[in-house]
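Visitor: quick one: sequence plus predicted model below, questions after.
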Amino acid sequence: MKDQVEKEKISHVFEEVVYIPTTYDLKDQELSSDKKNKSDTAFLYFSALTALLLNFSLGCNFVWTSPVLPKLKDSDPNVNPLGEPIKTSQISLMVGLPSVLSLFSSFFLAKLPDVLGRRGTMKYMSIGMIISNIAVAFGTHIYIYYVAQTVFYIFAGTASIAVQVYMSEIVEDHNRGKFGCLMGVALPLGCLYSFVVGPVTTVRDFTLLCTVPSVISLIFFYTSVPESPVYLAMKGRKEETIRALRKLRNNKSSKEIEQDYSKIEDLSKTRTKSEKHGFVNLFNRPVLRKAMMVALIANMTQHLSGVAVIMPFLGPIFTEAGTQLSGNTVAIIVGIVKVSVFYSTSHIVERIGRRPLLLFSSCSTGIPLFLLGLYFFWKNNNSDFIENIRLLPIVSILTYVVVYSLGLGPIPMAMIGELFPSDIKSVATTFIMTIVSILITIMTTVYPIAAEYFGIQWCIWTFSFCCFLGSIFIYFSLPETKGKSFREIEEILSR
């Protein structure tokens, strides 16, 4: 009896080891291998970087005022193309007017990527960006600056929308995060380019150099970069879609390309249905209203931290601070630090989480801003010990850039994609960016006048206060979205 039991145990073990399911065959093995993610192709990187050159160009122009304003304030006509020093009211209009008019234009041009295509929109917008910069480069009157800068931001803003859509449509699920990080780095890289090139060139040469990325992008869009496969599928152009996929994913077999096309075709049908959703859908459920409040305040905190003012006016701010380093030198250092930390954040956000990084960043950003404001307060009151703390502004702004780039910089926009369902995600993004654009317009327009009449310290202290206020809101309202599905996030928001 004992021997029989032992044999049965052995028999059961043997059967478990050698058992082969009846459904197992070579076809299953082939499908399993198809699920493996293929490496990203060189042509995919080439297409993505071509599109990101437009964001790079936008970054160049975003901080164009930093190296240019000291020259426009100069009375030497060989340095100042305007022939006379620029006035504070003119600075305010030059910075604020483009934001106002480009905001209104976004309502009329936001649909262009669906009409002209993603690549078509980027091509035509890049032409407008190039012409606008050329007008600024050879302009000798402030009104030319007003008009040309406004036209540039109209075209650049529309191009930026097309770039975001194009980038999300040429990648796959497994590499979307990586290419999203590339998109986040393009703008600060453009800022760094301006900080380096602007101080050592004339206004004309510098502006023309800011045009070069757009020219390169335009050439490649006309010669080699394909249209978005998703856009082509939405238009029912199957053969062109497959040709674009073969270019972008040239390491895949014909069968894999067909499978990718099927997925894209399903996605395009979903996109078509989602276009029927309007702004009213953002507020018809309590959970969506809370998601909107969380996403909106997180994005407002990002800009109320002063980044929309400090970066464009970085050179003039540090020139006035009278530190041991020139404003342009500090701007270059800040640009390098910002690009480095932005890139590093993309590698740690999935490990640490969104909420802890955003909470730490928003709270910590307020501290160096408070110290920077304190420095200007002491300086404007001619305090005797100011000579002993000349490094305080440099340390403060570098600390500000580091902690900002760890959370407030890259995370708020990413939160929109995680807090809203896919069918109204684009509507939510448009609504939030419209509100944020209005906020940026007010800040950049009011800052030069407020700094002159009330002092830089009060402007900077206001930014500091907003950081602390935003951190309180984030602590009590922002959920952690790392590793959670939309249903799980929705449940948290509904509590």
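Guide: Received it, and whenever you're ready, just let me know what you need. Residues are numbered from 1 along each chain as shown.

Visitor: going forward, measure contacts and count neighbours with C-alpha atoms only.
Guide: OK.

Visitor: how about the contacts made by the residue sitting nearest the centre point of the chain?
Guide: Geometric centre of the chain, nearest residue: Gly184, 4.5 Å, by C-alpha atoms, centre = their mean. With contact taken as C-alpha atoms under 8 Å, 6 or more residues apart in numbering, Gly184 is in contact with 342, 410.

Visitor: try 10 Å
Guide: Going by C-alpha atoms under 10 Å, 6 or more residues apart in numbering, Gly184 touches 52, 55, 178, 339, 342-343, 346, 409-411, 413.

Visitor: from those, list just the buried residues.
Guide: 52, 55, 339, 342-343, 346, 409-411, 413 (16 or more other C-alpha atoms under 10 Å).

Visitor: nearest to Lys255 among these?
Guide: Of all those, Lys255 sits closest to Leu52, with 30.3 Å by C-alpha to C-alpha.

Visitor: which SSE is that closest one in?
Guide: Leu52 belongs to helix 42-62 when assigned by DSSP states H and E.

Visitor: what's that helix packed up against?
Guide: Packing contacts for helix 42-62, counted by 3 or more C-alpha pairs under 10 Å, 6 or more residues apart in numbering; DSSP states H and E, involve helix 118-138, helix 142-170, helix 176-197, helix 203-223, helix 238-248.

Visitor: would a markdown table of the ones you listed with distance to Ala450 be doable?
Guide: Converted to a markdown table, those look like this (distance: least, C-alpha to C-alpha, whole Å):
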| stretch | distance to Ala450 |
| --- | --- |
| helix 118-138 | 27 |
| helix 142-170 | 21 |
| helix 176-197 | 25 |
| helix 203-223 | 26 |
| helix 238-248 | 50 |
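
Visitor: another structure for you, compare them:
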Amino acid sequence: MSILLHEDPSPAQSQGHQFLAAGLISCLASASIGTVLGFSAILLPQLESEKVVLANSSEASWIASLSNIGQLLGALLTGWVANQFGRKRAIMLLCLPLAFGWTIVGLSRGSVHWICIGRVCQGIGIMSSVTQVYLIEIADVNNRSLFGASGALSVSAGITFVYILGAICHWTCVCGVCGGLVILVFLSMLGLPETPNWLALQGQKEKAKEVLEWLHGKGNSNIQSELEALQPNASESLLDEEQPSIGSRNEPNKLWREFKKPEGHRPFLLLICIFFLQQSTGSFAVIFYAVTIFQDIGVASNPYLAAILTGCIRLLGTLLGTLLAKRYSGKWLMFTSALVMALGMFLLGLNILGIEKMTTPEANFLTINTLHENHLNVTFDAETPTQGLFDDSSQNGSILSEERIKWLTKLLLVLPIVEIVLYMLAFGVGVGTVPWLLLGELCPGSIKGLTSGLTVFVAYGTIFVVVKLFPSMISVLGQPYTYWVFGMICLVTALFTVGFVPDTKGRTFQQIEAQFRDPISEAFESTQGSEQMASNRNVSSM
């Protein structure tokens, strides 16, 4: 089956194998996703300094957003491959275009056309949906939230990692390091098993049992019950007929019948809405243009340092979200997260609006020299009168001392960083973590590969639109109103979460499916079931 499964570990050793598998997938595969997402933030400033592209140009926006076009194609491919050939093979297959993309960009010698082709290949190789499904399906009920959230944590780590590399290395060196990471992903997958859920769907009960024993411990008394819990999904997908071979003509019809069931299409439509709102909050605009955003705000002394700080804060937020998901409801983590994100965006817009107002001649408040000394990127018309604004001999005299003006301008530089940090921290705690956990939980196993691929297709399509339009929004609406738009979307996300997102904590896949099949009757039963499971865990820990 796989290299690691040929071992015969003791029960004590095998208890940790689900953590070993999750660690490899999270630390390598999910981190490789983050490197692609964060790459444009360090690539574009270096290309601008090399006079390859102009800041805020159409070429720059295409380089930043084209990976999302590849992700659209990759999402559709991933869903089909994961359903037909398994989650493990899908991850290994996606390593090929991802490694190819890093190679093309690294050898492009600054050619915009080759960089764009490489970015598309990188996007095709991004394996977000299938890695998340793999993490969820190898975990037991008690660790499912932790494993599901760990994927988002490692994506944040990958983003921060590429920010740091970009601050100290040329972008071609970054391509080499990230391409090497993809090779490690491929090699690590050779030693990991297929998920028991997919094996059960293929009627391979003995292999599914073997994998469960390897993941959760050979002496684990819950193995048989876990195996039996997987069988209804498999039997439903076969519709009491003999299982067809992979690629059978009847397969599309069977998938369609599964999708038409309430527990098939309802969670899928819900996931579409969740991911559309998640990606519309603007988080990836901040990630893709991190260095440029801080340059525009005025942090011109070391925008890379500010971007690294943002990545570290996002990583910290995702770490908190991962730990909190183990203890608290994902639904309320997502709600609180969206509210705090809205606060951060509204404050950022107000802050930038204040800077713009205070640096106009009518404000009689700041001098151009003071702004330039403190690295505020503010321009005036050639005819703007600047003499006498702070001249003690003027009629009104100076409003503020020079020292206080310098202190105020430094404060105005710090506040945007604080507000973006608040926004990214909150994103990692809930909005950036919980949807990926739900992606592996909500849809039935028989169509999970397909629905997760389609959901990620919509997600990356939304990212493409947001990232591509972000520079235009800044130009047309201005920075304050652009960030206020994102703030309003964060508020909508919070309200939608309260009204429609289910609480899946401590519930089995069968209970989640039953909730969508009959939401009213399941509400009472699931509450009782969750209380009973909590009681059982307390008893077992005594």
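Guide: Yep, it's here. Everything quoted here is computed from the prediction, not taken from an experiment.

Visitor: follow-up on the earlier one: output the buried ones among the contacts of Gly184 of structure 1 as TSV; include the columns secondary structure and distance to Val136 of structure 1.
Guide: Below are those laid out as TSV (DSSP: H, G, I helix; E, B strand; the rest coil; distance: C-alpha to C-alpha, whole Å):
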residue	secondary structure	distance to Val136 of structure 1
Leu52	helix	23
Asn55	helix	19
Val339	helix	27
Phe342	helix	30
Tyr343	helix	32
Ser346	helix	36
Gly409	coil	29
Pro410	coil	31
Ile411	helix	34
Met413	helix	31
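
Visitor: closest to Lys252 of structure 1 out of these?
Guide: Checking those against Lys252 of structure 1 by C-alpha to C-alpha gives Leu52 as the nearest, at 24.7 Å.

Visitor: wait, doesn't Thr158 of structure 1 sit right on Met122?
Guide: Yes. Counting by C-alpha atoms under 10 Å, Thr158 of structure 1 does reach Met122; the two are 8.1 Å apart.

Visitor: list the residues that contact both of those two?
Guide: Jointly contacting Thr158 of structure 1 and Met122 under the rule C-alpha under 10 Å, 6+ apart are 112-113.

Visitor: these two - which one has more neighbours?
Guide: Neighbours per residue, other C-alpha atoms under 10 Å: of Thr158 of structure 1 and Met122, the larger number sits with Met122, 29 against 23.

Visitor: what's the counterpart of Asn133 of structure 1 in structure 2?
Guide: When structure 2 is aligned by TM-score structural alignment, Asn133 of structure 1 is paired with Trp102.

Visitor: cool, Leu54 of structure 1 as well?
Guide: Using TM-score structural alignment as the criterion, Leu54 of structure 1 maps onto Ala29 of structure 2.

Visitor: right, and its match touches Gly179 too?
Guide: No. Using C-alpha under 10 Å as the test, Ala29 of structure 2 is too far from Gly179 to be in contact (11.8 Å).

Visitor: overlap of the contact sets of these two?
Guide: Common neighbours of Ala29 of structure 2 and Gly179, counting by C-alpha under 10 Å, 6+ apart, are Cys95.

Visitor: roughly how far apart are the counterpart of Leu358 of structure 1 in structure 2 and Val429 of structure 2?
Guide: Taking TM-score structural alignment, Leu358 of structure 1 has Met334 as its aligned residue in structure 2. Distance, Met334 of structure 2 to Val429 of structure 2, using C-alpha to C-alpha, to the nearest Å: 8 Å.

Visitor: count of residues packed around whatever residue of structure 2 lines up with Gly315 of structure 1?
Guide: When structure 2 is aligned by TM-score structural alignment, Gly315 of structure 1 is paired with Val291. Neighbour count of Val291 of structure 2, defined by other C-alpha under 10 Å: 27.

Visitor: surely Val291 of structure 2 meets Ile164?
Guide: No. Assessed by C-alpha under 10 Å, Val291 of structure 2 is found out of contact with Ile164, at 11.8 Å.

Visitor: what sits in contact with each of the two?
Guide: 42, 304-305, 307-308.

Visitor: closest one of those residues to Ala208 of structure 2?
Guide: Relative to Ala208 of structure 2, the closest of the shared contacts of Val291 and Ile164 of structure 2 is Ile308; by C-alpha to C-alpha it sits at 42.7 Å.

Visitor: element containing that closest one?
Guide: Following DSSP H and E, one finds Ile308 of structure 2 within helix 303-325.

Visitor: what packs against that helix?
Guide: Using 3+ C-alpha pairs under 10 Å, 6+ apart: helix 303-325 of structure 2 touches helix 31-49, helix 144-168, helix 283-288, helix 290-297, helix 330-358, helix 402-426, helix 434-441.

Visitor: mean shift of it relative to structure 1?
Guide: By mean C-alpha distance after the TM-score superposition for structure 1, the fitted helix 303-325 of structure 2 averages 2.2 Å away from its aligned residues in structure 1.

Visitor: helix 290-297 and that helix, what's the angle between them?
Guide: Taking axes from the mean of the first three to the mean of the last three C-alpha atoms, to 10 degrees, helix 303-325 of structure 2 and helix 290-297 form an angle of 120 degrees between their directions.

Visitor: how about Leu357 of structure 1: what's its closest non-neighbour residue?
Guide: Gly407 (5.1 Å; C-alpha to C-alpha, 6 or more residues apart in numbering).

Visitor: how close does that neighbour sit to Val18 of structure 1?
Guide: 52 Å.

Visitor: next one: Gly180 of structure 1
Guide: Distance from Gly180 of structure 1 to Val18 of structure 1, counting by C-alpha to C-alpha: 46 Å.

Visitor: who's in contact with the equivalent of Met424 of structure 2 over in structure 1?
Guide: Under the alignment (TM-score structural alignment), Met424 of structure 2 maps onto Val401 of structure 1. The contact partners of Val401 of structure 1, by C-alpha under 10 Å, 6+ apart, come to 307, 311, 334-335, 337-339, 341-342, 361, 365, 368, 408-409.
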